[in-house]
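[1] Sequence and predicted structure below; questions after.
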Amino acid sequence: MPVEMTASEALGLWQNVTLEQVRRDEPDLTLRQLSILLHVYMVPPPHTVRGLAATLGVTKPVITRALDTMGAMTLIDRVRDDRDRRNVVIKRTLAGALYLEKFGDLVIGEGRKLNV
């Protein structure tokens, strides 16, 4: 079932989601970090630094900095590719999956408020 919204309603939903996310005791991710995390969890693996950089249209060092931060939050993990030691493979973690599940629930909840 498609959701019909005006641009103002969509922006209001995004504002409510981001405001509520900031209020919660959850990691505070940048849009870039959130985009990377969503990509890693919603697109089938494998995921590499090189591949993420190409997908987001940024350099590998930009991805590495974002992954450093998310790794410290235990939202992702990185391991060397056994087949090609030059590649770093990005792995999902339980903490990352739980973070996105809560984030998804937040979006659903804020979206339902708009329909009431």
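    Good, I have the coordinates. Bear in mind the structure is a predicted one, so any value in this text is a computation, not a measurement. Numbering: from 1, shown residues only.

[2] Please count neighbours and contacts with C-alpha atoms only from this point.
    Will do.

[3] Report the contact partners of Arg50.
    60, 87 (Cα atoms under 8 Å, 6 or more residues apart in numbering).

[4] just wondering, since we're on it, how far is it from Val22?
    Separation of Arg50 from Val22 (Cα to Cα, to the nearest Å): 30 Å.

[5] another structure for you, compare them:
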Amino acid sequence: MVALRPLQALRLWQQVCLAEVRGDMPDLTERQMAILLTVYLDPPPHTVRGLAEKLKVTKPVITRALDTMGAMKLLARHRDQRDRRNVLIRRTVEGALFVERFGDVVVANAAELPI
């Protein structure tokens, strides 16, 4: 476990945010990033209903975020063949590459933190 003081944690967050703003990758809101990381870091299956419960938001909020990230090809949706009422969220190659690159940015910026 890495122990950071509050100001170090905030500096790391600032540096990661700056790297993202300066980069040419998609600009995601915090909500979109939370959804994306949940889909890629937590084991599937992921549903609109399940994501809404986890993030404590409504299903339409999740749907709007998925519309945006779907257009960016970071996630994909499809109907659950076993229960057509459910919409399953799938990972994509583009999304996996985005998440991996984001992790690299966090690690690189953490390595530059003063001790």
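    Yep, that arrived. All figures in this text were calculated on a predicted structure; none of them were measured in a lab.

[6] which residue sits closest to Leu94 of structure 1, ignoring its sequence neighbours?
    Sequence neighbours aside, Leu75 is the residue nearest to Leu94 of structure 1 in space, at 7.6 Å (criterion: Cα to Cα, 6 or more residues apart in numbering).

[7] What is the top helix by length along structure 2 packed up against?
    Secondary structure of structure 2 per DSSP state H: the longest helix is helix 93-111. Secondary-structure packing of helix 93-111 of structure 2 (3 or more Cα pairs under 8 Å, 6 or more residues apart in numbering; DSSP states H and E): helix 6-22, helix 30-41.

[8] Just give me the neighbour total for Leu28 of structure 2.
    Applying other Cα atoms under 10 Å, we find 15 residues neighbouring Leu28 of structure 2.

[9] Oh, that last question was meant for Ala66 of structure 1, not what I typed.
    Neighbour tally, Ala66 of structure 1, other Cα under 10 Å: 18.

[10] can you check Gly23 of structure 2 too?
    10.

[11] Ok, Leu51 of structure 2 next?
    21.

[12] So it sits against Leu36, correct?
    No: the criterion here is Cα atoms under 8 Å, and Leu51 of structure 2 misses it with Leu36 at 10.1 Å.

[13] Look at whichever residue in structure 2 pairs up with Met70 of structure 1 and say how many residues are nearby.
    Under the alignment (TM-score structural alignment), Met70 of structure 1 pairs with Met69 of structure 2. Met69 of structure 2 has 20 neighbours, counted by other Cα under 10 Å.

[14] ditto for Leu36 of structure 2
    As a burial measure, Leu36 of structure 2 scores 22 neighbours (other Cα under 10 Å).

[15] For Pro44 of structure 1, which three-state class applies?
    Here Pro44 of structure 1 is recorded as coil under DSSP: H, G, I helix; E, B strand; the rest coil.
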